[in-house]
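> sequence-free structure coming up:
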């Protein structure tokens, strides 16, 4: 390819709207352009990178017995209704009707649709089956951001395993786990495999592959000492044991005028936050419930969702709360409440002599014994862990890292197979539902994550495996016949040797070409100029290190091939 004919619209300045490094550099280096919020056009260089990422993923899917398919992106409502996710997906699902009035959706994911294909499996003898595709997904993100990291339209490699039993699922899950580890290593992405919530996809075990990066939207609790890692939505810690005094025989009310927060009660009334019971009011599937935590512990809403199975969760409004409890936030408690369900965090189990609201404005209670005074309907791990808390495995301090989720694997079980009728006869002739696993990688998000990890102050620094071209030849003086001829000869020789090469033959100053070569991140630059040509040599520069060396013209091809491995 000739740069003079290529569409590589580089920019000298950062785009104003870009915050993440990958967003800024992919726009500046001419890889992507935004059409509208959450929708990006991939330009020629990005398409080449995307194809290479797909090639890496495809080779590892094939290596674990994957068979590639391509299923529709436009889905009828019926399979989604059968699985129960038509309502569960809520506003993030793009929905429409065709000219006959039939309800349709743009696919957010494909568990239901792959399960319909699996209905044709005729026997346990054909198992395991491992199927995958590269398909466009659509999600109506309320706040798309970060360039390619959170969009409304993106390519996902989604794979699904089908087994006869849980032991088979475990084997498939392990195979995909290994494949993902190899994929991210080949892509140059350092990842942590972390425990995670299964979210709306359901299932049991869920592992996310997280790439630590400041631009990441996820937070991961990690112990460098033992390797424990979990998404903040799933993470736990080992809290120190607490021994409380017995306290009074019954809760004692006391006036707390103007107290509205945990800190107010702690500073003005001698009630440390770790001895307070924080009462939150949530509406779970349109039903109110009280959620209790220790005063110094924040709630993680995903943990509440996982604990209750609720599909619609929101914090109650102040006037709703007054109607149910008779007081406004700041004076709320669960003592004596019998007509609303109460869900309590495990850190409150067994606690005595505690403080909480009295459900009367400006009044609190002291001496509360949780077991004696509160009718707890369910206990669950609801609190969000914090930096420095002891690891649940080794007890060493946890670190909280920002990270980008680049892949996820989930043990789905037989939920979708039962809903969609994907069954086979087992060895005894009984019809049994297939046991499924789900395995996803976002292709464009992986591209962005690679840039987040591999860049410097001059631009992108692509790993060789995914670079759009391996070599750029910079002809320093295109108006010099001998220099142009030498550059053309090297270009032809590198192409003949199987090296992916682009020649910058533009009538621009050498400095402009150098800046663009660095900005776009091509791993190796060969500079052909009058001065080097007089010595029968070219300059070979490695993008990753910036190191340059003079190489004789007749040795450049061999030198490049050695550099590329």
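Perfect, I can see it now. Quick caveat, the model's predicted, so the values are computed rather than measured.
> only C-alpha atoms for contact and neighbour calcs from this point on.
Noted.
> buried set for stretch 51-65?
Neighbour-count burial for stretch 51-65, counted by 16 or more other CA atoms under 10 Å, picks out 52-54, 56-58, 60-61.
> Equivalent analysis for stretch 553-565, please.
Here stretch 553-565 shows 553, 556-557, 560 as buried, counting by 16+ other CA under 10 Å.
> Compute the distance from the centre of it to the centre of its chain.
39 Å (CA atoms, centre = their mean, to the nearest Å).
> next one: stretch 219-232
Distance, centroid of stretch 219-232 to centroid of chain: 16 Å (CA atoms, centre = their mean).
> which stretches of the stretch 151-300 of the chain form strands?
Taking DSSP state E, counting those that start in this stretch, the strands of the stretch 151-300 of the chain run over residues 153-163, 192-195, 206-212, 218-222, 229-231, 252-255, 277-284, 287-294.
> helices or strands up against the second one?
Translated: strand 192-195. Using 3 or more CA pairs under 8 Å, 6 or more residues apart in numbering; DSSP states H and E, the elements in contact with strand 192-195 are strand 206-212, strand 229-231.
> Throw those into JSON lines and include distance to residue 88 and mean neighbour count, thanks.
Putting these into JSON lines (distance: least, CA to CA, whole Å; neighbours: other CA atoms under 10 Å) gives the following:
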{"stretch": "strand 206-212", "distance to residue 88": "19", "mean neighbour count": "25"}
{"stretch": "strand 229-231", "distance to residue 88": "22", "mean neighbour count": "26"}
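> this is the comparison structure:
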């Protein structure tokens, strides 16, 4: 993409309404624009990152054997009355009526709706196990929406739901989701720590939430520092292997890690003093096992193969797709702007022409652009007739991981400058070697 043809409304001034780094930088980098309190339009750069995150989530859900569907954003209140949650959910639920006076609601979560789908089509244990998921817009009417996409009213979320014959099978689904989420977050350049959590209005006794450590996190967290040394890495896990999934769960949850909601001071005190840590954390996902809470109340029954009709065991699993943008920025930035991990960057690298209009510099930039594009990479070429400082400032703010700088002086020596946004380190290379190095960096990134 040529920046002269792209819509990138970068702000020069710091937005006064932005209280945290991610909100400020998303506004300054031209990623979002507020439409009303807690509701945002996603501009091209922000939309590209949102889609990158969504693609990773879809790929990892498919790897785990889960099946995508799409449910509506508007639900009937009658379904929620069946489960008993309509009156209990609270004022965060946006309740509305259609022109016929029927009570409806804007989806905050979809346990009832997906259970209704299941009970209409699945009647036998032979069709189990089954996990359905969607990535869809949700709405929760926050009293004080703040922090940009971190705590907005409208948000983009992956919500998944497993249906299993027995509790044992459902707990395997729980473990499978935990493993899947670990891989998902690492692909985004994040270390998301699973922590024992409170189930809230979803219900159930078994639940873990995933938190990214950041100074601006809303939750206080207490943890054993050993947990931050754990990496999922490139290990291959057979998601049907219950023992393997259980082993990963135990590896990542055996060390103490809790939010202030479930913190146990006695357990924390048992950790060696040099490993005790307190910090702030941002929640980016949560998994639940809630048994037959919805299947019993809504009649989601299957034949168990022994002539009995039994309620299925269920769980739900969420990832805050839009919230993840804010979390990534909170975890990866400096005083110049965003620093995108390679897995979610909107463009693979930037090309900066220091002297637009110079025949040699223009030709070299065009050749770099063509070479990178031919390799399946997506560069952002700053071909604007702007001073060099403005071009560097834009590239730093939008946070592309790599930048190739082209100028007449370097070209006289047959080189361009390749710079890492994360470290700030630069090296001079022939143009073809710079292209090869960028291609090599992204070679192992799915």
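Nice, thanks for sending it over. Please read all numbers here as calculations on a predicted model, not as lab measurements.
> Please flag which of the buried residues of stretch 51-65 of structure 1 sit within helices.
52-54, 56-58, 60-61 (DSSP state H).
> follow-up on the earlier one: between the helices and strands packed on strand 192-195 of structure 1, which one is nearest to residue 109 of structure 1?
Comparing those against residue 109 of structure 1 with CA to CA, the closest turns out to be strand 206-212 (16.0 Å).
> for the spatially most central residue of structure 1, what are its contacts?
Among the residues of structure 1, the one closest to the centroid is residue 405, at 2.4 Å (CA atoms, centre = their mean). Neighbouring residues of residue 405 of structure 1 by CA atoms under 8 Å, 6 or more residues apart in numbering: 208-211, 216, 218.
> hmm, 7 Å instead?
Applying CA atoms under 7 Å, 6 or more residues apart in numbering to residue 405 of structure 1 gives the contacts 208-211.
> One more: residue 196 of structure 1?
206-208, 230-231, 233-234.
> what's the neighbour count on the closest residue in space to residue 37 of structure 1 that isn't next to it in sequence?
Nearest in space to residue 37 of structure 1, with sequence neighbours left out and distances taken as CA to CA, 6 or more residues apart in numbering, is residue 144 at 6.5 Å. Neighbours of residue 144 of structure 1 under the rule other CA atoms under 10 Å: 16.
> can you map out the helices along the stretch 451-565 of structure 1?
Counting by DSSP state H, counting those that start in this stretch, the stretch 451-565 of structure 1 has helices at residues 481-496, 510-520, 530-534, 556-564.
> Sorry, slip of the keys, the one I care about is the stretch 151-300 of structure 2.
So, for the stretch 151-300 of structure 2 - with DSSP H, counting those that start in this stretch - the helices run 167-187, 242-253, 265-269, 293-298.
> Quick check: buried residues in the shortest one?
Meaning helix 265-269 of structure 2. In helix 265-269 of structure 2, counting by 16+ other CA under 10 Å, buried: residue 268.
> Contacts for it next, please.
residue 256.
> Need the single longest strand in structure 1, by residues.
Identified as the longest strand of structure 1 according to DSSP state E is strand 399-413.
> show me what contacts the residue nearest to residue 218 of structure 1 when sequence neighbours are not counted?
Nearest residue to residue 218 of structure 1 in three dimensions, chain neighbours excluded: residue 403, at 5.2 Å (CA to CA, 6+ apart). Going by CA under 7 Å, 6+ apart, residue 403 of structure 1 touches 210-214, 216-220.
> preserved in structure 2, out of those residues?
For the contacts of residue 403 of structure 1, the contacts that persist in structure 2 are 210-213, 216-220, with contact defined as both residues aligned by TM-score structural alignment, their matches' CA atoms under 7 Å.
> I'd like to know which of the residues you listed is nearest to residue 509 of structure 1.
Nearest to residue 509 of structure 1 among these, with distances taken as CA to CA, is residue 213, at 35.9 Å.
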